[in-house]
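1. Sharing a model that was predicted from the sequence below.
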Amino acid sequence: MKKITALITSLVLSLGVLAGCGSSDGTTEKLTVGASAVPHAEILENVREDLKELGYDLEVTIFNDYVLPNKALSEGQLDANFFQHIPYLEEMNANENLGLTWTVKVHIEPMGLYSDKITSLEELADGASIAIPNDATNGSRALKLLASNGLIKLKDTEVASVLDITENSKNLEFTELDAPALPRTLVDVDAAVINTNYAIEADLSPLDDAIIIESSESPYANIIAVKEADKDSEKTKALNDVLNSEKTRTFIEEKYEGSIFPAF
């Protein structure tokens, strides 16, 4: 009888372990992640089978803007999202009271200045027009990139806007637009500061086409965001593990060849 009891106990424990990694009958649990098409969705597709082995069936929902993925996550339509850096999440979270947090850093997308009309900063004429993202964190990031390359000077502030420009020797004119629209504006402006994911989607190479670009020391690592209540869930832990794996590191390094780079 003792042997039978011990056997039953062992089976129950085994089933409990299996239940922590999906279903005990071998079926998978759905894991829905919102992402930008490039490179985020591509990075997720690379770990689809790894998640399946852990008991999760990955479903990627593509978003083409920076607002809806956080709202969808907060409303419970997603389990996680993967498209943004920490300052943007913190700003939107505070403004909208979304109840979100981040778990792991995955990669860095250096922001760059692109143009169809010039190939160097020296060619920027007096009064040249430059488009930048219209959200506060990425707009600030764009202005700081220009300032670090001597085009303008800014007040010493964490989040800078065009109102914080203290010196503009070239009399540059700034246009603030939705980040996804920036590549399309290159025909209308002299240059635009574009997020790397939208640059890549527009067949712009950060290494070959950017006139200036952020250094590898950029603090704007792209992260996995989840609801605060789900930060320590088994589903979240599985996603964290596969996106901070050596497989993911190798994929990023080999596919993007330095245009983006791992942040872990």
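-> Now that the structure is in, tell me what you want to look at.
2. going forward, measure contacts and count neighbours with C-alpha atoms only.
-> Noted.
3. Residue 31 reaches residue 234, doesn't it?
-> No. Counting by C-alpha atoms under 8 Å, no contact exists between residue 31 and residue 234, whose distance comes to 11.0 Å.
4. quick one: which of those two has more around it?
-> residue 31 (20 against 14; other C-alpha atoms under 10 Å).
5. For the more buried one, which non-adjacent residue is closest in space?
-> Leaving aside its sequence neighbours, residue 31 sits nearest to residue 58 (C-alpha to C-alpha, 6 or more residues apart in numbering; 4.9 Å).
6. Now for residue 183, how many residues are close by?
-> Applying other C-alpha under 10 Å, we find 23 residues neighbouring residue 183.
7. that older thread, a helix runs through the residue nearest to residue 31, doesn't it?
-> No. Residue 58 is assigned strand when assessed by DSSP: H, G, I helix; E, B strand; the rest coil, not a helix.
8. can you confirm residue 26 is in a strand?
-> No. According to three-state DSSP, residue 26 belongs to no strand; its state is coil.
9. Give me the distance between it and residue 97.
-> 38 Å (C-alpha to C-alpha, to the nearest Å).
10. Residue 236 too?
-> According to C-alpha to C-alpha, residue 236 and residue 97 sit 21 Å apart.
11. These two: who's more crowded?
-> Under the criterion of other C-alpha under 10 Å, the comparison of residue 236 against residue 97 puts residue 236 first, with 19 against 11.
12. Excluding sequence neighbours, find me the nearest residue to that one.
-> Using C-alpha to C-alpha, 6+ apart and skipping the chain neighbours, the partner closest in space to residue 236 is residue 230 (6.9 Å).
13. tally of neighbours for that neighbour?
-> 16.
14. For it, give its distance to residue 106.
-> 18 Å.
15. for residue 182, same thing?
-> Going from residue 182 to residue 106 by C-alpha to C-alpha gives 24 Å.
16. re the thing from before, and the residue nearest to residue 31, what does it touch?
-> Taking C-alpha atoms under 8 Å, 6 or more residues apart in numbering as the contact definition, residue 58 lies against 30, 31, 32, 33, 48, 51, 52.
17. Tell me which of these fall in helices.
-> Members of the contacts of residue 58 lying in helices (criterion: DSSP state H): 48, 51, 52.
18. Which one of those residues is nearest to residue 10?
-> Of all the ones in helices among the contacts of residue 58, residue 10 sits closest to residue 52, with 25.4 Å by C-alpha to C-alpha.
19. Structure two is appended below for comparative analysis:
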Amino acid sequence: MKKLLTGLLALAAFSIQAQAQTLQVAATAVPHAEILEFLKPSLAEQGVDLQVKVFTDYVQPNTQVDEGRLDANFFQHQPYLDEFNASRGTQLVSVAGVHIEPFGAYSEGHQSLDDLPKRAQIAIPNDATNGGRALLLLETAGLITLDPEAGITATPRDIQDNPKRLRFRELEAATLPRILGQVDLALINTNYALEAGLNPAEDALVIEGRYSPYVNILVTHKDRQDNPALKKLVAALQTAAVREFIQEKYQGAVVPAF
């Protein structure tokens, strides 16, 4: 009888495992992959085998989801997604807003923005939305004035007033922490700042307010947004447990958006 019971339990466990639906999600390492890893146990209990694929760039996660090689991704905000779809003809959609990563400006050689010298070298991301976001932050800080019609995709060419004659270098977002010592100021996405050991709440010379419109979103192809396993992930991402995890782990460097 004991052997029969053991066998039945083993068979049940195998059956549950066999029925688990695999969900492959691309993410940048911090904080996105960390948040997803936190959810793995609860999703496993719901029959979802969440597999997190870590990427270091902002292009391949979208490309692979659009091509069907991955189910979803978690690394970007809506303005970036909109620009990506428009420029590359992809059909990606947001299915959940999760958190905000206030964008910041960092320096190894200066203690404040007032210390920036004339013709200081400023590094900003080279993609349209994050580059524009960086320039808008500098405008808010009073360093430059932009053409009002430039909007969130502003580039250095849209600068109308530049009293310090700041010089701009547009570089791949992921490389900015590595060249921080080579420039006077670098405007860095929070995920890359955290990976580099920077604390946005303490180290940034200027940072976006907590009500930034750049909410980080879970993204999938428009034809897969009704995937049952994906819906379970959406629900899990917007729970009180995730809110508490974000607040306790990142201490204001990452802010829940729900």
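-> Yep, that arrived. In this text the structure is predicted, and so the values were computed from the model without any measurement.
20. what TM-score do we get after superposing?
-> The TM-score (TM-score structural alignment, normalised by the length of the second structure) is 0.92; 242 aligned residues with a C-alpha RMSD of 1.2 Å.
21. buried sites along stretch 104-111 of the second structure?
-> Residues of stretch 104-111 of the second structure classed as buried: 104, 105, 106, 107 (neighbour count, 16 or more other C-alpha atoms under 10 Å).
22. need the helices for the stretch 51-200 of the first structure, in chain order.
-> 68-74, 86-96, 136-148, 196-201 (DSSP state H, counting those that start in this stretch).
23. looking at the second structure, where would I find the counterpart of the shortest one?
-> Just to be clear, that refers to helix 196-201 of the first structure. Taken onto the second structure by TM-score structural alignment, helix 196-201 of the first structure occupies residues 190-195 there.
24. counterpart of residue 179 of the first structure in the second structure?
-> Checking TM-score structural alignment: residue 179 of the first structure goes with residue 173.
25. Shouldn't residue 253 of the second structure be within a helix?
-> No. Using three-state DSSP, the secondary structure at residue 253 of the second structure is coil, not a helix.
26. Who are the contact partners of it?
-> Counting by C-alpha under 8 Å, 6+ apart, residue 253 of the second structure has contacts 101, 102, 190, 199, 200, 201.
27. how about residue 152 of the first structure, what's its match in the second structure?
-> Under TM-score structural alignment, residue 152 of the first structure pairs with residue 144 in the second structure.
28. Pretty sure its match sits against residue 163.
-> Yes. Using C-alpha under 8 Å, residue 144 of the second structure is in contact with residue 163, at 7.1 Å.
29. The second structure: matching residues for the biggest strand by length in the first structure?
-> Longest strand of the first structure, by residue count under DSSP state E: strand 100-108. The aligned range for strand 100-108 of the first structure in the second structure is 92-100, by TM-score structural alignment.
30. mean shift between the matching stretch and the first structure?
-> Aligned to the first structure and superposed, stretch 92-100 of the second structure gives a mean residue distance of 0.5 Å (mean C-alpha distance after the TM-score superposition for the first structure).
31. Leaving out sequence neighbours, find the closest residue to residue 146 of the first structure.
-> Sequence neighbours aside, residue 152 is the residue nearest to residue 146 of the first structure in space, at 6.3 Å (criterion: C-alpha to C-alpha, 6+ apart).
32. ok, that neighbour - how many residues close by?
-> As a burial measure, residue 152 of the first structure scores 19 neighbours (other C-alpha under 10 Å).
33. List the contacts of it.
-> Per C-alpha under 8 Å, 6+ apart, neighbours of residue 152 of the first structure: 143, 146, 165, 166, 167, 168, 169.
34. In this structure the third one contacts residue 153, no?
-> Yes. The pair residue 165 of the first structure and residue 153 qualifies as a contact (C-alpha under 8 Å) at a distance of 5.8 Å.
35. The two - which one has more neighbours?
-> Comparing residue 165 of the first structure with residue 153 by other C-alpha under 10 Å, the one with more neighbours is residue 153, at 18 against 15.
36. which ones are touching that one?
-> Each residue near residue 153 of the first structure by C-alpha under 8 Å, 6+ apart is listed here: 147, 165, 166, 167, 168.
37. Quick check on these: which are buried?
-> Buried by 16+ other C-alpha under 10 Å: 147, 168, out of the contacts of residue 153 of the first structure.
38. quick one: which two of the contacts of residue 153 of the first structure are the most distant?
-> Spanning the widest gap among the contacts of residue 153 of the first structure are 147 and 166, at 10.4 Å by C-alpha to C-alpha.
39. shared neighbours, these two?
-> With contacts defined as C-alpha under 8 Å, 6+ apart, the residues shared by residue 147 of the first structure and residue 166 are 153, 154.
40. just to revisit the earlier point, mind giving me the PyMOL command for buried ones among the contacts of residue 58 of the first structure?
-> The buried residues among those can be selected in PyMOL (16+ other C-alpha under 10 Å) with this line:
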select buried, resi 31+32+33+48+51+52
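41. which one among the contacts of residue 58 of the first structure gets closest to residue 62 of the first structure?
-> Distance to residue 62 of the first structure across the contacts of residue 58 of the first structure (C-alpha to C-alpha) is lowest for residue 33, with 8.6 Å.
42. Just tell me what the closest one corresponds to in the second structure.
-> Residue 33 of the first structure maps onto residue 25 in the second structure, by TM-score structural alignment.
43. and the gap between its match and residue 258 of the second structure?
-> Distance, residue 25 of the second structure to residue 258 of the second structure, by C-alpha to C-alpha: 21 Å.
44. Could you do residue 155 of the second structure as well?
-> Taken as C-alpha to C-alpha, the span from residue 155 of the second structure to residue 258 of the second structure is 31 Å.
45. Residue 214 of the second structure now?
-> Taken as C-alpha to C-alpha, the span from residue 214 of the second structure to residue 258 of the second structure is 13 Å.
46. Those two: which is more packed in?
-> Neighbours per residue (other C-alpha under 10 Å) separate residue 214 of the second structure from residue 258, with residue 214 holding more: 21 against 14.
47. tell me, what residue is most central in the second structure?
-> For the second structure, the residue nearest the mean C-alpha position is residue 75 (3.4 Å; C-alpha atoms, centre = their mean).
48. The first structure: which residue goes with that residue?
-> Aligned partner of residue 75 of the second structure by TM-score structural alignment: residue 83.
49. which residues touch that match?
-> So, once contact is read as C-alpha under 8 Å, 6+ apart, residue 83 of the first structure ends up touching 34, 35, 36, 40, 66, 222, 223, 224.
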